[in-house]
Each structure stands twice: as structure tokens, then as C-alpha cells.
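Enquirer: The following block contains a protein sequence and its predicted model.
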Amino acid sequence: MQSVVTSCRTTIPDMEANNVHAEEYRKAFEAATTRIADLAAGDGHRRVPHIAGWTLADAVTHVGLVFSFVAKSVSQGGPIGNTGVAAWANDPDNRPHTAQLSEWFQTAANEVVDVIWQHDSNDEVWTSSQSTNQAKYWMRRMTQEATVHRWDIEAVTASNTAINAGIAVDGINEFYDFFVSERMPTAFAGVGTIHLHATDAEGEWMITRHKDGIDVESAHGKGDVAARGPAGDLLLLVWNRVHHSTLETFGNTDLLDNHQRLLRV
């Protein structure tokens, strides 16, 4: 039984343990960012249907600014701002003044590739993590950032492309192992057990809520509620992009509603 995350410590799984390697991350990153750049060339006023207040241009700008922050910070060996990447990317003062949004975004994505993938996965670089300073952290984080936001931005077309199952399993591991453990360790505190089961890849997660947070194991088990479906849909579930009704569920689905409602990233 492999532990993924607990409420009090973080374990960043090796890429090899998740069957995702540096070149696979790069291919997935470039595929997602190319698609975003293509969409950015269209009408930027189209609404992202599942994120209130966000247009296509807003979403593309946010992701591009995240890329710029990371690439510049890694290049100089420390953060370019003291507010953190999310706040910096959401600061209106940092928005690009350009009508060529697609070209600007592609440049930002290319900068990430040039800065991050010049390294071997175990090279030491600046990171925003409390537990690792290896380049593979950014290979994973930037790929997952691009993957989920590609889905967000593509939603303006009402024709989303499925997320690769292997990347999705890795993304769910990262969500619990990094975001929950390092950024919001007590956010899901409560009672009850949740079992997530991917149907198109090897991926299962047993989530146990308690007064201090949650424990998550990569394991089969019987929870108070279970959700089964493609790994990509499970990734979108944990990131609160889709409702659990899009999946096969068993048991007390109020726990899934609560789990999604508590997400504030």
C-alpha cells in the first residue's frame, strides 16, 4: 500500500513511480499549450462556462502569467515577486498590453520549456514547494497547470478533448500530495471516507477525513462514497471542474459535494 499524502507531511512521488518521465511531461505540456494558443487566436470574449467571471482571454492571460512567473523565477534562482505565483498572475498590473494574445502566450510557454526542460529532472532549482527543489517538480506542476487550464479554455467551444489517463492519474496524485498537503492541509477536515477509482488506468485513492485534515492512500477500499470513471474525469472532479454526477457513484454523495465545496485554490 503506497502512501500518497497525509495531512502533516508531503511525499512528492518520483515521476518514475507514476510512470511519467520528463519527456512525457514535455510532450503533454507542449500539446496543451499549443491548443491553448490556437484557441487564444479566436474571440477572447467567450465565457468559460464553469468559472464565473472568466473569459477565454482572462484564462489564457492567467496561465501565461503563471508561466512567466515560473520561468523568470527559476532563471534568477528566486521568486520575482513576494506575493506568490497565483497572486502575481492575478494582479491586473501584470497583464500583457498586447492585442496578439496567442503569440504572447506561446512565447511564455516556450520560455517555460527553455528554462525548465534544459535541466535533468533531479537538478536543483528554485521551486515554490516546501519539500523539493528538483526540476521535476516544475515539469510536473507546469504540465498539470497546462492540462487543466487547457480543458477550461477549450470549454468555450463546448467540445472538450479528453485528458490523457496517465497524466490525469499523476495530476490527482499531485493534487493531494502537493496542493492539499502544502497549501491547504486542514481544508478537508471532517468525517467520512471517499474512494476514487479510475476505470481507464491504474489509479485508486482512499481518502479518510479526520479532525486535522485528510489522509490519502493509493489503495483499493470501501468508502462511505465512491466515484468511478475515466481518470481525466476524476482529475476534473477533484479540481471542481465537473460535478460528481458525471461519474458513476455509490453511497453518500453528500460527501463528494462537501469535498468539492471546500476547495478554494
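Expert: Happy to help now that I have it. Numbering: from 1, shown residues only.
Enquirer: contacts and neighbour counts: CA atoms only from here.
Expert: Noted.
Enquirer: those strands in the chain, which residues are they?
Expert: Ranges of strands in the chain, per DSSP state E, are 2-5, 193-198, 204-210, 213-218, 225-229, 248-251.
Enquirer: right, so the ones you listed: which one is the most enclosed?
Expert: With neighbours defined by mean count of other CA atoms under 10 Å, none of the strands of the chain is more surrounded on average than strand 193-198, at a mean of 24.
Enquirer: here's the one I want to compare it with:
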Amino acid sequence: MTLAAEVYLGHVRAESARLGEVGRMGLEAAVPSCPGWTVDSVLRHVAQVYVHKVEVLRLGALPKPWPPDFGGLETLEWYDEARAEIVEALEKAGTSLETWTFNPRDTTSAFWYRRMAMESVVHRIDVEQAHAVVTPIDAELALDGIDELLYPNLAGPWWEEGDTEHPVDATVRVTAAGRSWTIRADSTSVEVTQGAEGEAAAEIFGDPTPVYLWLWGRAGDDAIQTAGDEDVVRAFRGRLAESTK
């Protein structure tokens, strides 16, 4: 956890509220960054994520079997119930409850405070883009979101079998607001270190929000600046997409 728990919880509340507000502008609008998805798809996805994490926090483990049949639930009603439930579950758990996470370095409920804030803001952007009403992301949240996306999402222990179409096999540096991350990737591993030490085959930089959205595939290449090998930049972006499926 980088920001304070109450800050993350505040973002969960605010971002999920905005997501629901924009959802009510029309569920059938297409989401440009997620081909085949509509606003309805996003709200139902986020509702299921919230409900799943409520169960994770309740059980301290993955719920099995999963998922139950949510097909008969009305989207907006279900979403509103789910977002209230995740806030309540996080508040009840606090930040020191031992539970399942996908972060080898943090198996406490603190992980889910951060993850649910990031889940909420990225999908808030999705529905805003669908309705062309995009609003800013808090810069500190975006900067922290870059950090979270790079580890554990990208650099977790997922690659040992070489299961990637984007081996990269290079060092990449990401920089925003004076903070840098150096990423060394090959077909079987990704390692992230803080700072800008050493040479990099490619660099990606800009303000926190456009860098964050580009990393998540919610902004085009014109949102960021790059230097070095453009093939490495493209391969790195592909590896990120694989890690967030």
C-alpha cells in the first residue's frame, strides 16, 4: 500500500459513484477501449469484481465454485448494491486481515484497498470515454496506479513457462512526475526496480494520468512520449495487455 487506506477508500467511493452516474447516461453505448463491450458490460464486470472481493475478504480465500449465476440481476441495481458492499467489506476488514491476494508480497486486506481503487478508476474512464464525458484522474492516484500496474500485475510470477507472445527481451523505463521505474523483461520473467539506473532500450514518459491510461490501453500513443526502440515499446505494451487480461 502506497497511499493511506482512507485515501484509497475515498477513491473507491468517489470513482464507483461516478461510474454509476455515467452508466445511467446509457447502458448500450460502446466502450472504445474495450472492443465488443458496452457500458452495460463494464458495470456488470465491475459489479462481479466487487462481489468477488467481498467474498474473498469474508472467506480469506478464493470462493469456490465461482461465479454464481448473476444473469437475472438488473444491471444498475446490482451495481449499486455491489459498490456499497465492497466499501462495507473493506471497512470491516481493515488493512491487516490475512486473505487471498495475487501479490506474493502482500497477503493482507490492504492489497484490496488499493486494487479496488484502481479497478474503479480504470473502468470509470471506460464508461466516460463511451459517453465522451471524461473527467480528470487524481494525479497521485494515477502515479500510484502506474506502480501497481507494473507490480504485481505485470511483474508477478506469471511468466515462468514463457507463455507470452511479447517476450520483449529488453530494458524499458517508465517515468512520470519525476518518478521512474526500470523494467527488465524477457520471455520468462519481468523485474521492476524503482529508479532510473542503467541503460534502457526504450523510455516512456509523460504526465501521470496519460502514462497510466496508456499503460492500461485507455489512451493512444499520442498521449505519451517515447525514446529509443519503438519495436520494444510496442512489445512492452503487448506484454502489459497480456498481464491484465
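Expert: That came through fine. In this text, all values refer to a predicted model and were calculated from it rather than measured experimentally.
Enquirer: now the strands of structure 1 as CSV including distance to N133 of structure 1?
Expert: As requested, those are arranged in CSV below (distance: least, CA to CA, whole Å):
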stretch, distance to N133 of structure 1
strand 2-5, 18
strand 193-198, 30
strand 204-210, 26
strand 213-218, 23
strand 225-229, 34
strand 248-251, 38
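Enquirer: out of these, nearest to M184 of structure 1?
Expert: Comparison of those against M184 of structure 1 by CA to CA identifies strand 213-218 as nearest, at 8.8 Å.
Enquirer: What residues in structure 2 pair up with that closest one?
Expert: Against structure 2, the aligned range for strand 213-218 of structure 1 is residues 189-194 (TM-score structural alignment).
Enquirer: tell me the contacts of the counterpart of V54 of structure 2 in structure 1?
Expert: For V54 of structure 2, the aligned position in structure 1 is occupied by A71, per TM-score structural alignment. Applying CA atoms under 8 Å, 6 or more residues apart in numbering, we find A71 of structure 1 in contact with 111-112, 115-116.
Enquirer: List just the nearest of the residues you listed to Y25 of structure 1.
Expert: Using CA to CA, the shortest approach to Y25 of structure 1 within the contacts of A71 of structure 1 belongs to I116, at 11.1 Å.
Enquirer: Okay, and which of the contacts of A71 of structure 1 map to helices?
Expert: Helix and strand membership here follows DSSP state H; of the contacts of A71 of structure 1, those in helices are 111-112, 115-116.
Enquirer: Can you add neighbour count and distance to S3 of structure 1 and give these back as TSV?
Expert: Written out in TSV, the entries for the ones in helices among the contacts of A71 of structure 1 read as follows (neighbours: other CA atoms under 10 Å; distance: CA to CA, whole Å):
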residue	neighbour count	distance to S3 of structure 1
E111	17	34
V112	26	31
V115	16	31
I116	24	28
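Enquirer: Closest one to N240 of structure 1 out of the residues you listed, please.
Expert: Closest approach to N240 of structure 1 among the ones in helices among the contacts of A71 of structure 1 (CA to CA): V112, at 26.1 Å.
Enquirer: Relative to S68 of structure 1, how far out is the closest one?
Expert: Applying CA to CA, to the nearest Å, one obtains 7 Å for the distance of V112 of structure 1 from S68 of structure 1.
Enquirer: Over to W117 of structure 1?
Expert: 15 Å.
Enquirer: ditto for R183 of structure 1
Expert: In this structure, R183 of structure 1 and S68 of structure 1 are separated by 21 Å, where distance is defined by CA to CA.
Enquirer: The two: which is more packed in?
Expert: The residue with the greater number of neighbours, taking R183 of structure 1 and S68 and applying other CA atoms under 10 Å, is S68; the counts read 22 against 12.
Enquirer: Show me the helices in structure 2, by range?
Expert: With DSSP H as the definition, structure 2 shows helices at residue ranges 5-23, 39-59, 75-93, 110-131, 139-148, 208-215, 230-243.
Enquirer: Ok, which of those comes nearest T188 of structure 2?
Expert: helix 230-243 (11.6 Å).
Enquirer: what's next to the closest one, contact-wise?
Expert: Applying CA under 8 Å, 6+ apart, the external contacts of helix 230-243 of structure 2 come out as 153-154, 164-168, 170, 172, 201-204, 215-217, 226.
Enquirer: just stretch 120-129 of structure 1 next, same as before
Expert: Looking at what lies outside stretch 120-129 of structure 1 - CA under 8 Å, 6+ apart - the contacts are 22, 73-74, 77-78, 133-139, 178, 182.
Enquirer: List only buried entries from these.
Expert: Neighbour counting by 16 or more other CA atoms under 10 Å classes 22, 73-74, 133-139, 178, 182 among these as buried.
Enquirer: need these in TSV with distance to T127 of structure 1, can you?
Expert: As requested, these are arranged in TSV below (distance: CA to CA, whole Å):
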residue	distance to T127 of structure 1
A22	17
S73	8
V74	7
N133	5
Q134	8
A135	8
K136	10
Y137	7
W138	7
M139	11
F178	12
E182	13
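Enquirer: what's the closest of the residues you listed to E204 of structure 1?
Expert: Ranked by distance to E204 of structure 1 (CA to CA), these are led by F178 at 17.2 Å.
Enquirer: counterpart of that closest one in structure 2?
Expert: When the two structures are superposed using TM-score structural alignment, F178 of structure 1 falls opposite P152 in structure 2.
Enquirer: what's the distance between its match and P104 of structure 2?
Expert: From P152 of structure 2 over to P104 of structure 2 the distance is 8 Å, taken as CA to CA.
Enquirer: picking up where we left off before, just name the closest of the ones in helices among the contacts of A71 of structure 1 to E30 of structure 1, please.
Expert: V112 (10.1 Å).
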